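*Asks:* Sequence first, then the predicted structure:
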Amino acid sequence: MDLNSYATHSPFSEPAGHAGLLADVPADTPSLHRAVTCTIGHYRAGPTPSARQLADIDTRWVDRICATALERSPGPLTTERADPDKVGGCCRDHTLLAVAILRQHGIPARSRVGFAAYLTPGFHHDHVVAERWSRQEQRWIRFDPEFGAEQQDVPMHDLPRGAGAPFQTAAQAWLAYRDGHTDLSTYGVMPGHAFLRGPAFVQRYLLSDLAHLMRTELLLWDVWGPGLDEPAGSGGGAPMGLPHPAQVHTESIGATDRLARLIVAADDGDRGAEEDLATLWATSPQVRPGARVRTVSPSGRIGVTDLRARRTEWAPAADPGLAVLP
């Protein structure tokens, strides 16, 4: 992926008529943190969300996030909003909005999908953080826009990398598992959850991180790729044929290993690995979502999302065969 492409909007970060709203937010990290937390309320980490905020969490596009925020409470993104007026979302939304603001300023930025060790002691929560390109230092600076510098006992504005880092990409976690360094039982949505953790969960998140690297910033609960009963993106409707979340897709372990190694190598500055990732994305329908993805929302809804039409067709709530993932 060309560096300059990260300085332009993806279909998900595109603000449409709200470009000025993004441009008004300074590009420094504390301002980004204020803007995203004043605009978006985490549906699990904050006050109990209202019904409309729970529906918000399936919004993918920055222009809709901005429109919803202004409808409920007009003013700049950095305006303090009452909790009920915030747009319901999660780490993915905090990060995408921060990335959109940086891109609006012409600064290369992207989101990364992985696991944070600083939210619950002894557990690695699924999490999305941002990276901004420093032209001065000629490196990607990884930061967590959801938290201020003083909110965690790690440097939120320049997260460390490497073994034992407080945030690990899904690729790092997968390779540590494959090398026998961890069993991944503490990697997932939350402690004590029977299914949404472990190797299969991390394997699926590898595809999400690749998609985000390729400027396709899907929801954490959008599903595609190996393990489905029908080809990714075919949008075949119910029953969804969703994979069991606790079962590793054994036929694709070799491909998962290769993908993880490429992502780690690209993060280490290997330009050849970057080119191989771009080629894999362009040529492999097994890793790239099609025009449609399955959306298995924590709100309790499951459906098929048409990414081009920007519309989700939700399955009947009474269908018992769909309640597989959160």
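*Replies:* Sure thing, it's come through. Numbers count the residues shown, from 1 in each chain.
*Asks:* Please count neighbours and contacts with C-alpha atoms only from this point.
*Replies:* Fine.
*Asks:* This protein: strands as residue ranges?
*Replies:* For the chain, the strands defined by DSSP state E occupy 40-42, 87-89, 109-120, 123-134, 139-143, 167-169, 187-188, 222-223, 292-296, 302-306, 311-314.
*Asks:* Measure how far the last one is from the centre of its chain, please.
*Replies:* How far strand 311-314 lies from its chain's middle: 20 Å, per Cα atoms, centre = their mean, to the nearest Å.
*Asks:* okay, now the one to match up with it:
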Amino acid sequence: MAQNLIAHYRFATTQLPESSNDDINARWLSTILDLDQQRHGTPLLSPRAEAERVQGCCRDQTLIAVGILRQHNIPARSRVGFADYLRPNSRVDHVVAECWLDDSWVRFDPGLAGPRGRVADPHDISISDDSPFLTAAAAWIGHRRHGRSIDDLGVSISPVEFTGAAFVLSYLIMDVAHRFGDELLLWDSWGAMPLPGTPIDFGLGDALAELVQLADQGDLDAENTLRKMYETDSRVHVGDEVLRFSPRGEPPVRVSLGRNQAHSDRAIRNY
């Protein structure tokens, strides 16, 4: 369903109409579903021509999958990081999903129809240290503790050039927000997310990455501490508005979030 509704704004195999370019800023699941129904008005599994789908990206496909799982009372969350299986010899910024099954988190990629690269089964992606999906926390720790290069991590598409520690910290904050149900756009910015050319709060990054890593390993104290930090620390928590950038190079704009709508999207609506 996620693949049927969303056409990737950058990697579609057909030319997408300019009239739907603003689809990529559909922040909430309800908005994505409304856009789809305005164009089709048919069940969500009825095939859509690629050019008639909602323009979006991996975040949107993951958001749909997470919404479906939550509707069926299966705990689910999205994870923000980097994948090495989408393009040869490249680590691409990416969003995947995790759901709670059989007393553990299972990681999967809603955008993959079958095996790709090091991913043999897109429904069960390894969460080991050598996972083909690198969380933002793992990338940060690998750089800070072990000196691993992260210069290739980020966005380098003219006119946008945003890579390295600043980008990884932004995605680390983004991953924490997504973890606790605020699945913002990948080009939203708030709190201590460093804009290009601004100072980087390395201490915050170290603290967040360690908590995320411990929480991912099942440390409930770390999970609770991370949640409290997200709820109370303005450097991490999403407020009433964000600065929305554009992957197409358009000027950034301040956007009010409308928090009631954000929380209403915890469950997918029935279409």
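*Replies:* Happy to help now that I have it. In this text the structure is predicted, and so the values were computed from the model without any measurement.
*Asks:* ok, the equivalent of Gly290 of structure 1 over in structure 2 - how many residues close by?
*Replies:* When structure 2 is aligned by TM-score structural alignment, Gly290 of structure 1 is paired with Gly239. The number of residues packed near Gly239 of structure 2 is 13, by other Cα atoms under 10 Å.
*Asks:* on that earlier part again, so which of the strands of structure 1 comes closest to Val264 of structure 1?
*Replies:* Nearest to Val264 of structure 1, of all these, is strand 167-169, at 8.5 Å by Cα to Cα.
*Asks:* Which part of structure 2 matches the closest one?
*Replies:* By TM-score structural alignment, strand 167-169 of structure 1 lines up with residues 133-135 in structure 2.
*Asks:* Please report the distance of the match of Gly290 of structure 1 from Ser189 of structure 2.
*Replies:* 11 Å (Cα to Cα, to the nearest Å).
*Asks:* so what's the closest residue to Arg144 of structure 2 other than its chain neighbours up against?
*Replies:* Nearest residue to Arg144 of structure 2 in three dimensions, chain neighbours excluded: Asp206, at 7.8 Å (Cα to Cα, 6 or more residues apart in numbering). Neighbouring residues of Asp206 of structure 2 by Cα atoms under 8 Å, 6 or more residues apart in numbering: Trp140, Ile141, Arg144.
*Asks:* How about Pro252 of structure 2?
*Replies:* Pro252 of structure 2 touches Leu243, Arg244, Phe245, Ser246, counting by Cα under 8 Å, 6+ apart.
*Asks:* So the second one sits against Ser189, correct?
*Replies:* Read it as Arg244 of structure 2. Yes - if you go by Cα atoms under 8 Å, Arg244 of structure 2 and Ser189 touch, sitting 6.1 Å apart.
*Asks:* which one of these two has more residues nearby?
*Replies:* Ranked by neighbour count (other Cα under 10 Å), Arg244 of structure 2 and Ser189 place Ser189 first, with 23 against 20.
*Asks:* The more buried one corresponds to which position in structure 1?
*Replies:* By TM-score structural alignment, Ser189 of structure 2 lines up with Val223.
*Asks:* how near is that match to Trp140 of structure 1?
*Replies:* With Cα to Cα as the criterion, Val223 of structure 1 and Trp140 of structure 1 are 28 Å apart.
*Asks:* what does Gly269 of structure 1 give?
*Replies:* With Cα to Cα as the criterion, Gly269 of structure 1 and Trp140 of structure 1 are 10 Å apart.
*Asks:* So between the two, which is more surrounded?
*Replies:* Trp140 (18 against 13).
*Asks:* which residues does the equivalent of that one over in structure 2 contact?
*Replies:* Alignment note: Trp140 of structure 1 maps to Trp105 in structure 2; criterion TM-score structural alignment. Trp105 of structure 2 is in contact with Glu98, Cys99, counting by Cα under 8 Å, 6+ apart.
*Asks:* Would you agree Pro110 of structure 2 is in contact with Gly67?
*Replies:* No - applying Cα under 8 Å as the test, Pro110 of structure 2 and Gly67 come out as separate, 11.9 Å apart.
*Asks:* picking that back up, and the aligned partner of the residue nearest to Arg144 of structure 2 in structure 1, how far is that from Leu206 of structure 1?
*Replies:* With TM-score structural alignment as the criterion, Asp206 of structure 2 lines up with Asp257 in structure 1. Going from Asp257 of structure 1 to Leu206 of structure 1 by Cα to Cα gives 10 Å.
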